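Peer 1: Provide a 3D model corresponding to the input given below.
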Amino acid sequence: MSAILGISAFYHDSAAALIVDGQVIAAAQEERFTRKKHDASFPRHAIEYVLSEAGLKLDDVEAVAFYDKPFLKFERLLETYVANAPRGFRSFKIAIPVWIKEKLFQKSMLLKELKQISETADLRDKLMFAEHHMSHAASAYYPSPFEEAVVLTLDGVGEWATTTVAIGRGKKLEMVKEIHFPHSLGLLYSAVTYYTGFKVNSGEYKVMGLAPYGEPRFKDLMLDKLVDLKPDGSFRLNQEYFNYATGLTMTNQKFADLFGRPVRAPESEQLDQFHMDMAASVQAVTEEIILTMVRALAQEFKIPNLCMAGGVALNCVANGKLLKDGAFKDIWVQPAAGDAGGALGAAQAAWHQELGHPRHLPAGKRDGMKGAYLGPVYKQSDIEHRLSAAGAVFESLSEEDMIEATATALADEQAVGWFNGRMEFGPRALGGRSILGDPRSESMQKTLNLKVKFRESFRPFAPSVLREDMAEWFDLDYDSPYMLLVDRVQDAKQRKMTAEEENLFGIEKLNVARSEIPAITHVDYSARIQTVHEDTNPLYHKVISAFKAKTGCPVVVNTSFNVRGEPIVCTPEDAFRCFMGTDMDMLVVGRAVLRKDNQDPSLKEDYKNKYELD
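Peer 2: Predicted coordinates:
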C-alpha cells in the first residue's frame, strides 16, 4: 500500500487530501475544523483527519506533496515590484518582510509543522512541490472519467501562470500553453468584485448571482479598454486601470473614472442598477473569453473531452454555456476547483508524474471523486452522545421514519437542516451538510436568505433534482453532481410574467414567481443544478424520492449548512449550534430528528452577528 498526502496552505482555503494506491480516500478544508472561513493556516486538523480516515500515521506516507512552488512565487513578486518601481512601495514594504520571515522558508516551515503531528516522521526526503497550475490541472484530469482530455485551468494567479492548457493522456499530463501574471481572468473578475463592494476571494459568487438582475451595457467598454482578446482566446489586461500588481487595492482611480462611479464601500449603500449592470458586464466578458478560448482549443487539439479547475472554473453560468456550445462533447470540472483542490492535485501529480504509477479509470461513467463526499462521517451512537452533551432534545428514528419525517417537514414548507453521511470537499454542499426547503414555495428563497442564512436577499438557491427526473424539469440532460452547471427551468414549468412584472427593474424582480419551483428559479429562469444519484448518495436520493411521492416534485432547495461568513458545518455540535442560532424548523443528524419547538430556548445563540461577513 502506498499513500500520498497532499497539502495546500498559506494563501486561502488550506486543505489536505490523501490518496492510497492512486485512489482518493479523504480530503477536507481546514476551515471546517477551525470554523474560520477560508482559513489559510497550516491544515493540521485536516491532515490528522485524512490520515485517521485511512487508519494511517504520518510516518506511513510515501510522499508529502505541496501545491505550489514558493520560490517561483517570490521571484514573481520581486520582478513585479522592480518592473513597476517606485510604484508599489507601500505594498512592497508590507509583503517582503512576511516573505523573508516565513514564506521563503516554506520547506523548513512545513517540516516543522509536520513534526508537530508526528515526532518520529522523517519527511525531509519525502517532501515534493508541484507548480500551482499543475496541481489544479492534475486535480481536474486524474479524477475525471476521461482517458484523454484537454485540461484548462483559470484562476487569479499561481506562481506566474494565471491560465494554462495541458493535455492529459493516460498517466501523462503535459502543459502546452500558459498566460502569465498580471494578465488574469480571475483577477479581472475579482477587480469588479472589489469595485462593486464585495470581498475578493469570496464575493465573486455574489457578482455571478447579481449578474442576471442587470444588463451587460459595459461589456463593449470592458473589451475595448480593459481586455485585449485575441481570436485564439489569449488575452492581455490593460494595467493602466488596475492596482493589484503593486498596490493595496484591485482597481485605481482611472478604473473608477472609466465607469463613472467610485468604488462601492462594502455593506454600505444599497446596490443599484449600476452595480447589477457591472456584474452582468464582467460575467458576459468572462463568458466571451472562455468560449473563445475553448472553441480554439477544441479546433486545435481535436479531443472531445475538456477538464477544468482553478477558481474561475467555479463560474457555473459560464460552464453551462460551454456545455451548450458543444465545442467539446463532454466537460468535467473538479468540484474543489479552487486552492483547496490543489492539495488533491498535488498528491495525484506526485503519484502519476513523479512516481510514475499508471492511471486506472473509475468503473462505468463515474469519476474518481466519490461524489465529493470525502470528509468526516459520524456513527449514530457518536451523534447521539454529542447531541446529548450539547443539550439537544431529539428522537432517534428508524431510517424509514426519519426519511418520512424529513419529507413531511419539507412538504409543510419547513426549513430543514440535513446532516448525513460524509462531509463534502469543495465549496458546495451536496446533500451531506445541507439546508433543505420546498422549491414550490414562493416565500422560501426570501425566508432562507433573511432568516436562516442572514445574507443578501438577491442570492439564488440551487435545486437538487433526482437524476432520472432532470430532463422533465430543466433544459439539461447531463450529469451535474457537483452543482457546477447552470441551465434553464423547462419551458413547460415556467410561469410567464405579466406586462407589469416585465417592467420591473433590478431587485424588484426578486419576488416575482417565475415557475412551478420559484424558490430555485433565478430572475433569468436559470438554476444551478445538482443531480442526485442513487449510487453516490442513496440517503439523499431517498429523501427527495419521498418528497416527490408526497408532492409530485422531484426537486428540493439545497443550500449549504451555515450562515453567511461561517464555514459549512463539520460536526453534529456545529449543526446544532447553527440550528439554534437560526430560524430553521427542524434538524436531522443521522437518524436523530430535532424540532425547534422542543429545544431549550436558553441554548439559542445570536448567529446573525457571530461571524465576520464574507
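Peer 1: switch to C-alpha atoms for all contacts and neighbour counts from now on
Peer 2: Will do.
Peer 1: grab the nearest non-local neighbour of the residue nearest the centre of the chain.
Peer 2: Note on the chain: the residue nearest the mean C-alpha position is Pro427, at 3.3 Å, using CA atoms, centre = their mean. In space, and not counting its chain neighbours, Pro427 is closest to Ala336: 6.6 Å by CA to CA, 6 or more residues apart in numbering.
Peer 1: quick one: contacts for the one you found?
Peer 2: Ala336 makes contact with 309, 425-427, according to CA atoms under 8 Å, 6 or more residues apart in numbering.
Peer 1: doesn't the residue nearest to the centre of the chain lie inside a strand?
Peer 2: No - Pro427 is assigned coil when assessed by DSSP: H, G, I helix; E, B strand; the rest coil, not a strand.
Peer 1: one step back: widest-spaced pair of the contacts of Ala336?
Peer 2: With CA to CA as the measure, no two of these lie farther apart than Ala309 and Phe425, at 14.1 Å.
Peer 1: which of these two has more neighbours?
Peer 2: Ala309 (31 against 24; other CA atoms under 10 Å).
Peer 1: wait, what's in contact with the more buried one?
Peer 2: 136-137, 139-140, 152-154, 333-334, 336-338.
Peer 1: name the SS class of the residue nearest to Pro427, please.
Peer 2: coil.
Peer 1: distance of the residue nearest to the centre of the chain relative to Asn562?
Peer 2: 12 Å (CA to CA, to the nearest Å).
Peer 1: and Asp228, by the same measure?
Peer 2: Here Asp228 is placed at a distance of 40 Å from Asn562 (CA to CA).
Peer 1: ok, Arg169 next?
Peer 2: For Arg169, the distance to Asn562 - CA to CA - is 40 Å.
Peer 1: then Asp438?
Peer 2: 18 Å.
Peer 1: do the same with Lys370
Peer 2: Shown here: Lys370 relative to Asn562, a distance of 23 Å by CA to CA.
Peer 1: neighbour-wise, which of these two wins?
Peer 2: Asn562 (26 against 18).
Peer 1: does the more buried one touch Ile568 like I think?
Peer 2: Yes - at 5.0 Å, Asn562 and Ile568 qualify as touching, with contact defined as CA atoms under 8 Å.
Peer 1: the closest residue to Met369 other than its chain neighbours: neighbour count?
Peer 2: Leaving aside its sequence neighbours, Met369 sits nearest to Pro143 (CA to CA, 6+ apart; 6.1 Å). Neighbour count of Pro143, defined by other CA under 10 Å: 27.
Peer 1: let's see this one next, to set against the first:
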Amino acid sequence: MQILGINAYHGDVSAVLLNDGDLVAALEEERFRRIKHVAGFPTKAIQRCLDIGGIDAADLDHVAISRDPSAHFGKKVQFVLTNRPSLKLVWERAMSSRKVTNVEADLAEALGVTKRGLPPLHNVEHHPAHLASAFFVSPYEEAAVCALDAMGDFVSTSWAMGQGNHMEPLDRVYYPHSLGLLYTAITQFLGFPYYGDEYKVMGLAPYGEPTYTDEIRELIPLGEDGQFELSLGYFRHWQEDYDMNWEEGRPDFGKIYTPKLEELLGPEREPESELTQRHKDIAHSLQAVHEENAFHVLNAVHEQTGADRLCLAGGVAMNSVANGKVRANTPFEEVYIQPAAADNGTALGAAYHVWHEEFGAPRSFVMNHTLWGTSYDDDRVPEIVADQPEAASKYQWTTYDDLDRLCKKTAQLLADGKVVGWFRGRMEWGARALGNRSILADPGRADARDRINNRVKYREEFRPFAPSILEEAVGEYFTGHTGTYAEDAEESGPAPRPEGGSGHRAAPDPFMQQVYPVREEKQGEIPAVTHVDGTGRLQAVGKDRNPAYHALISAFAEKTGTPVVLNTSFNENEPIVESPEQALDCFFRTAMDAVVVENTLVMRQPVETAASEDTGPQ
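Peer 2: A predicted model of the protein is given here:
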C-alpha cells in the first residue's frame, strides 16, 4: 500500500511516501523552492517523493494531510463566545481553514490528475500527527509520547501512551495557551522577528544570567497535572488584530506581545541593533523558565504513564538544550526525538497515523538515520567547474573511485585548517545537516568559528557550531547534565533528580537533537564546537547509519587523534543545498577552501596543504 503524507498550509511544508509501512522518501519543500520554512503546498516535494519511489499518481492508495479544521469545534466556539476575538482574527482563521477544504484541488494539480482521479484523502489532526511522527518510527514498543508546539488545530500541547500500533490520548492544553508561543513572543521582543528564529535565542542564552526568571514566570503560571496558562494580558495573538500570513513563501507572524511586556521587561530590542547584557539575561531567563515549564509537563506525563521511555515531537522539541536535560530532570530513562520534530514531521506522522491507527497495520519500521531525500551522481561536476570563468587558474578537481582515498584526502584538508563542503548521498530529512549536506572544519582550531562565520555563513557570532563525533567515542568526550539550566548556571549544585532518571551520561543521539556538556578535559581539544557554557549539540555518527561520513571522521581521527569534526549546514543564508549545482554555487560565491560533491573533490588554487602532495593514482 502506497501512502503519501503531506504537511500543507503551515510553515515547513513537506511530503513523505510510505510503501507497506516502510519509509521510501521524506522531503521538505524549502529545499526545492529555496525559501526557508516555506508555507503553502508541497508540490515539488510530492513530485520528488513519487520520483524516488518510482511510482505515478495512479499508484497511490491513500493521501494523509496533517490538519483537520473540524477538530475541537466545540472548544473553538467556546473560545469565540468567551474571549470575543476581533472579527479580523476570526476571518483569518476561517480563511486558513478554507484552504484545507481546497486541498483536493491543490493535490490534483501537484499530481497532474483530476480531482476524480485522486486516492482517498485522510485529514489527521495536527497533534495526533505530531505524536505519530515520534512514536511510530521510534525503536520503542511502548513509550510515553508528548508533543509541544505553538499550536495546531487549536491544541498546543498533548500527550498519549503508545503501545504497539496504537496511541491512547491522555491530555492536552488548548489554544491560546502555549509554551511555543511564549518562546516566540520573547524571541520577537529580543529583535529576532522571523519565523523560526527561536534557535538564535537558545544560542544567545548562555551569554546571560538568570536575572529575569521571576518576570518570565509571571507570563505563564503553572497548574496541576501538567497544565499551564499564559497570562494573556501580555499577549495579543488571541484577541487583537494579529496578523498571520501562511501564503506562498516564508510564514509571517505579527507581533505576539502587548506593550505590557515592555512594562515588565523594559524596552524591546530593534532588529539588528546592539545586543546588550540585558538582552542576553532575558534570553537566559527565558531558556531557564522554558525548561522548568517543559519538565513540569513531562513529569506529569510520566506520572500518568509510568513509562521509562519518552518520544518527543513538536516545534518545542527542537529546543536541543532542554532535550539534553530531560533525563536529568524527569524519571524517563530514554528519549527519542525524530529528526523532523517540527511541523515538517507531521507529514510523516499523518501517513503513519493512517497506516497504524486507521488500518491497524503492525509496526515494522524504525527511523535510525535521516537519509530519506534526493540523491545525485557527479557526472556533471567537472563540467560545471570547467564552465566557471578562469576555471583552470582558480580550481583543481579530481574524481575518485575509492572512498578511502577521498576520505583521507578530505581529512588532510580539514587537519590543515581548511573549510570543506561535503555533499554525498541522499539528502537529510529534518532541519539538521548530518553529514550529507554539511560544511566541515577542524574542531580543534578555535578560529574555525570566526572563519566560517566571516567567510562562509555570515551569521551571528554568538551562535555555536555542532560536533559530529564517532558514536563509539561519545562517552569519552561528553557527559550528562545534573540539573536545569538555571541551576547549572548558578552553580548551585545538582538538582534533586526524580527517582529512576539517567541524566548522568550523554546519549549517543544520531539526529543532533540533544545538547550535552563537553567533558572539561576535552574542551581544549575541541574549542570550535564547545559553546561558551561548555556544551555541544552532538551528532553520534554510526558506521551502519552513514558509512561514508563515519569513514571521513575516522580518517580525520587517524590524522589528528580527535574523532570529531565541526559540522554546520551546507548553506549561506538560504535553505540547505539540495543539488550539486546549488552546492557548487555556494562554494563559488563563498570562501570555502574545497568542496566534495559525491566522488569529486574541487579545491581552490593554490591549495597549500599536505593533501596536495598526494598525486598518485586516484
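Peer 1: what do we get in the second structure for the residue nearest to Pro427 of the first structure?
Peer 2: Using TM-score structural alignment, the partner of Ala336 of the first structure in the second structure is Ala340.
Peer 1: picking up where we left off before, would you mind finding the match for the residue nearest to Met369 of the first structure in the second structure?
Peer 2: Per TM-score structural alignment, Pro143 of the first structure is aligned with Val137.
Peer 1: do Phe461 of the first structure as well
Peer 2: In the second structure, Phe461 of the first structure lands on Phe465 (TM-score structural alignment).
Peer 1: residues in contact with that match?
Peer 2: Phe465 of the second structure neighbours (CA under 8 Å, 6+ apart): 449, 528-531, 536, 566-568.
Peer 1: just Thr559 of the first structure next, same as before
Peer 2: Contacts of Thr559 of the first structure (CA under 8 Å, 6+ apart): 429, 434-436, 461-462.
Peer 1: repeat for Phe136 of the second structure
Peer 2: 165, 349, 352, 363, 365-366.
Peer 1: try it again with 7 Å
Peer 2: Contacts for Phe136 of the second structure (CA atoms under 7 Å, 6 or more residues apart in numbering) come out as Tyr352.
Peer 1: kindly report the same for Phe10 of the first structure.
Peer 2: The neighbours of Phe10 of the first structure, taking CA under 7 Å, 6+ apart as the test, are 40-42.
Peer 1: and the alignment partner in the first structure of Asn546 of the second structure, how many neighbours does it have?
Peer 2: Residue correspondence to the first structure (TM-score structural alignment): Asn546 of the second structure is matched to Asn537. By the criterion of other CA under 10 Å, Asn537 of the first structure has 19 neighbours.
Peer 1: so how far is Ala372 of the first structure from Asn537 of the first structure?
Peer 2: 10 Å.
Peer 1: cool, and Ala137 of the first structure?
Peer 2: Ala137 of the first structure is 17 Å from Ala372 of the first structure, by CA to CA.
Peer 1: quick one: end-to-end length of stretch 257-267 of the second structure, please.
Peer 2: Stretch 257-267 of the second structure: ends 12 Å apart by CA to CA.
Peer 1: show me the contacts for the match of Pro143 of the first structure.
Peer 2: Per CA under 7 Å, 6+ apart, neighbours of Val137 of the second structure: 365-367.
Peer 1: so where is the lengthiest helix in the second structure in the first structure?
Peer 2: When the second structure is parsed with DSSP state H, its longest helix is helix 277-305. Under TM-score structural alignment, helix 277-305 of the second structure corresponds to residues 273-301 of the first structure.
Peer 1: find the nearest non-adjacent residue to the counterpart of Asp447 of the second structure in the first structure, please.
Peer 2: Matched to the first structure by TM-score structural alignment, Asp447 of the second structure sits across from Ser443. Leaving out its chain neighbours, the residue that sits closest to Ser443 of the first structure by CA to CA, 6+ apart is Ala519, at 7.3 Å.
Peer 1: so the residue opposite the one you found in the second structure once aligned, which of the three states?
Peer 2: By TM-score structural alignment, Ala519 of the first structure lines up with Ala528 in the second structure. Taken by three-state DSSP, the conformation at Ala528 of the second structure corresponds to helix.
Peer 1: what lines up with the residue nearest to the centre of the first structure in the second structure?
Peer 2: Under the alignment (TM-score structural alignment), Pro427 of the first structure maps onto Ala431.
Peer 1: and the gap between its match and Gln513 of the second structure?
Peer 2: In terms of CA to CA, Ala431 of the second structure sits 10 Å off from Gln513 of the second structure.
Peer 1: same thing with Arg432 of the second structure?
Peer 2: 9 Å.
Peer 1: also Leu265 of the second structure?
Peer 2: For Leu265 of the second structure relative to Gln513 of the second structure (CA to CA), the value is 30 Å.
Peer 1: more neighbours: which of those two?
Peer 2: Comparing Leu265 of the second structure with Gln513 by other CA under 10 Å, the one with more neighbours is Gln513, at 24 against 16.
Peer 1: rewinding a little: count of neighbours near the match of Ala519 of the first structure?
Peer 2: 25.
Peer 1: so what's it up against?
Peer 2: Contacts of Ala528 of the second structure (CA under 7 Å, 6+ apart): 443-446, 448-449, 465.
Peer 1: okay, and which of the residues you listed map to helices?
Peer 2: Per DSSP H, the subset of these in helices is 448-449.
Peer 1: among the contacts of Ala528 of the second structure, who's most crowded?
Peer 2: Greatest neighbour count in the contacts of Ala528 of the second structure, by other CA under 10 Å, goes to Pro443: 29 neighbours.
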